[in-house]
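Engineer: missing the sequence, but the structure's below:
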């Protein structure tokens, strides 16, 4: 039985996805999928590539997640799962690419600059 590995990133979240043929179980940081992502919206985000590729319930996933918030983590997992599916079948690219599941969203928080209150916000001007 072969294991496939892929990495997904979003903001400061990193998802290392290990995929093998199975019954559709998803384990994240040693916890069940439903336990880790409590809201339905986050679960839908994670399962999107499996539904589009019609591979729902065909693979077991063991995912290590680090950093970021829950939304960024869910999107990192989505990218990781999409990349892992491509390792199994390269022809799925035609299905996943138009949906945007293979695009790394590189938007990050801009760093704070010196002499400023935030990244671009200036301190309040006082005339007197």
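Structural biologist: Yes, it's here. Values in this document were obtained by computation on a predicted structure and should not be read as measured data.
Engineer: switch to C-alpha atoms for all contacts and neighbour counts from now on
Structural biologist: Noted.
Engineer: contacts for stretch 19-39 next, please.
Structural biologist: Outside stretch 19-39, the residues that touch it by CA atoms under 8 Å, 6 or more residues apart in numbering are 1-5, 43, 56-65, 70, 84.
Engineer: before we go on, here's another structure to hold up against the first:
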């Protein structure tokens, strides 16, 4: 199984993303995306690229974010 990793940046936030084929589970800093980003808007920002290419729910994603505010972290991811 191949694991894809990449880095995203926005303002002072840095997101390290590890993606592998799976059931669509997204974790942010070892917490569920619903817990880490409680607002729907931030969750939509994180999931938007997957929906755009039509693979939403096809990959398990582990995101490690650091720095900045919550909005910058969501946009970096």
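Structural biologist: Arrived safely, thanks for sending. Keep in mind it's a predicted model, so treat the numbers as computed, not measured.
Engineer: residues contacting the nearest residue to residue 11 of the second structure once chain neighbours are set aside?
Structural biologist: Spatially, and ignoring its direct neighbours in sequence, residue 11 of the second structure is nearest to residue 72 (6.4 Å; CA to CA, 6 or more residues apart in numbering). The contact partners of residue 72 of the second structure, by CA under 8 Å, 6+ apart, come to 10-13.
Engineer: repeat that for 10 Å
Structural biologist: For residue 72 of the second structure, the contact set (CA atoms under 10 Å, 6 or more residues apart in numbering) comprises 9-15, 42, 65-66.
Engineer: residue 26 of the second structure versus that one, what's the distance?
Structural biologist: Computed as CA to CA, to the nearest Å, the residue 72 of the second structure to residue 26 of the second structure distance reads 18 Å.
Engineer: what does residue 24 of the first structure align to in the second structure?
Structural biologist: Per TM-score structural alignment, the equivalent position to residue 24 of the first structure in the second structure is residue 24.
Engineer: what helix or strand is residue 50 of the first structure located in?
Structural biologist: helix 40-52 (DSSP states H and E).
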